[in-house]
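Undergrad: Starting from these lines, generate the structure:
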Amino acid sequence: MTLTLYTNPMSRGRIARWMLEEVDAEYDTILLDYASTMKAEPFLSINPMGKVPTIVQNGQTVTECAAICAYLAEAFPDADLAPNSDERAAYYRWLFYAAGPLEAAITNRSLGVVPTDSQQRMIGYGSYDTAVDVLEKAVAAHDHIAGNRFTAADVYVGSQVIWGLQFGSLPDRPAFADYADRLKARPAYARAGALDDALIPVAA
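TA: Next up is the predicted model:
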């Protein structure tokens, strides 16, 4: 079995790296830069969007961070990060919520896009405030996003929260801070961060 991570340490590739460390996978890393290798062959044949992260396992390509997290949870069942029957609904709900409505709300806000009342009925997240309030209730309900056990959904949702607090795209609320602290204490999170931090001078 071969598994390759295409990434840049100053990107969402850090999410895929964290997930790979959580499942204890053996993988190769190919470092890409934004100006050249990410937007040229051979990478464009792998991911025509020219975006990272991308993983390739045995010739099969997976892009999009939420998909990578879900895929790796299934590909490495011994890590026990896929949902059980009681967790499945919340797992998929919040994984796709973070990748869809929440991501759109945060991105639009960062671009200065504020939908009017009538436009809010047309867009998936309604308003930024609503999207954030819903996320806050979700992370406060249990120790982890799908219940009391860490799953692959926490890697993606947790990354959104950790980065949101770090860069100010999410408000600093106790529920977010507590959730982020629980996740940052995980050994795999620390390992992944150290690996990516070490690559920053090479990628810069």
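Undergrad: Only C-alpha atoms from now on, for both contacts and neighbour counts.
TA: OK.
Undergrad: Assign a three-state SS to the residue positioned nearest the centre of the chain, would you?
TA: Note on the chain: the residue nearest the mean C-alpha position is residue 156, at 3.2 Å, using Cα atoms, centre = their mean. The assignment at residue 156 comes out as helix when based on DSSP: H, G, I helix; E, B strand; the rest coil.
Undergrad: how near is it to residue 145?
TA: Distance, residue 156 to residue 145, by Cα to Cα, to the nearest Å: 10 Å.
Undergrad: Tell me which helix or strand the residue sitting furthest away from the middle of the chain sits in.
TA: If you look at how far each residue of the chain sits from its centre, by Cα atoms, centre = their mean, the farthest one is residue 118, at 30.5 Å. Using DSSP states H and E, residue 118 maps to helix 117-120.
Undergrad: I have a second one here; can you model it like the first so I can compare?
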Amino acid sequence: MSEITLYTNPMSRGRIARWMLEEVGAQYTEKVIQYGPDMKGEYLKVNPMGKVPAIVHGDQVVTECAAICAYLADAFPDAGLAPPVDKRGAYYRWLFFAAGPVEQAVTNNAMGFAVDDPQKQGTLGYGSFALTQDTLAKAVSGDGYVAGPDFTAADIYVGAQVNWGIQFGTLEKKQEFIAYAQRVTDRDAYRRATEMDNALVAAQAG
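TA: As a prediction, the model looks like this:
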């Protein structure tokens, strides 16, 4: 297979894409894109939104972290990070629940936007922040993973959202979130990816 190029910045969701790449064991090169003119220059040919991460794999360009996780799980099936096609209900459900309702609810709540009218909440994709957070907590409760007993690509995306949420205070420090974050990040691939991105942060600061 063609080598993968990862366009990233260590202070971004690019950390999710790198974690996924480390989990599947893919060979890849990184191109660090700085915030500001770099993201709005030549890089727009890769992602017209001017944001990271993105991956280029042969002639395939993939943006959006949930899509990157799903793509790489399929492109590298030997890693076992996607269930069989006929067992993917929960896998797709929670992967895209986190990419849609959770992302919207957390962002709006952090910015102080709330809709209290129950009828108007029905027009939102997530209803309310409380409902979305409680639903997510139930999904990650127990001793397994979000799509069942096995760790999957969905846990990389959902796990990153939960881990950041409790670190930066955009999610409540519910016991379900804390325990789940500990489970999903207790992996060699996560540690490798984190070390690489932390080294990039240190280099930029120095």
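Undergrad: Does residue 8 of structure 1 touch residue 52 like I think?
TA: Yes: contact criterion Cα atoms under 8 Å: residue 8 of structure 1 and residue 52 qualify, at 7.0 Å.
Undergrad: Just the helices from structure 1, written as ranges.
TA: For structure 1, the helices defined by DSSP state H occupy 13-22, 43-46, 65-75, 88-97, 103-110, 117-120, 128-141, 152-167, 174-184, 187-203.
Undergrad: would you list those helices in CSV and tack on distance to residue 58 of structure 1?
TA: What follows is the helices of structure 1, written out as CSV (distance: least, Cα to Cα, whole Å):
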stretch, distance to residue 58 of structure 1
helix 13-22, 15
helix 43-46, 13
helix 65-75, 12
helix 88-97, 25
helix 103-110, 30
helix 117-120, 43
helix 128-141, 35
helix 152-167, 21
helix 174-184, 30
helix 187-203, 22
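Undergrad: Out of these, which is the most enclosed?
TA: Among those, ranked by average contacts under mean count of other Cα atoms under 10 Å, first place goes to helix 13-22 (a mean of 24).
Undergrad: Next, the mean deviation of that one compared to structure 2.
TA: Mean deviation of helix 13-22 of structure 1 relative to structure 2 after superposition (mean Cα distance after the TM-score superposition for structure 1): 0.2 Å.
Undergrad: show me what contacts residue 43 of structure 2?
TA: Listed by Cα atoms under 8 Å, 6 or more residues apart in numbering, the contact partners of residue 43 of structure 2 are residue 50.
Undergrad: Stretch 157-166 of structure 1 against structure 2, how far on average?
TA: With mean Cα distance after the TM-score superposition for structure 1, stretch 157-166 of structure 1 averages 0.4 Å from its match.
Undergrad: and what of stretch 88-95 of structure 1?
TA: Mean deviation for stretch 88-95 of structure 1: 0.4 Å (mean Cα distance after the TM-score superposition for structure 1).
Undergrad: residues in contact with that stretch?
TA: With Cα under 8 Å, 6+ apart as the criterion, stretch 88-95 of structure 1 contacts 66, 83, 145, 146, 147, 151, 153, 154, 156, 157.
Undergrad: The second one and residue 185 of structure 1: what is the separation?
TA: When Cα to Cα is applied, the distance between residue 83 of structure 1 and residue 185 of structure 1 equals 21 Å.
Undergrad: So these two - more neighbours on which side?
TA: residue 83 (22 against 10; other Cα atoms under 10 Å).
Undergrad: Pretty sure the more buried one sits against residue 151.
TA: Yes: between residue 83 of structure 1 and residue 151 there is a contact under Cα under 8 Å: 6.7 Å.
Undergrad: Was I right to think residue 14 of structure 2 contacts residue 52?
TA: Yes: look at residue 14 of structure 2 against residue 52 with Cα under 8 Å: they come within range, at 6.1 Å.
Undergrad: Give me the common contacts of the two.
TA: Joint contacts of residue 14 of structure 2 and residue 52 (Cα under 8 Å, 6+ apart) are 7, 8.
Undergrad: Summarise which helices and strands the helix holding residue 118 of structure 1 is packed against.
TA: Contacting helix 117-120 of structure 1 under the criterion 3 or more Cα pairs under 8 Å, 6 or more residues apart in numbering; DSSP states H and E is no other helix or strand.
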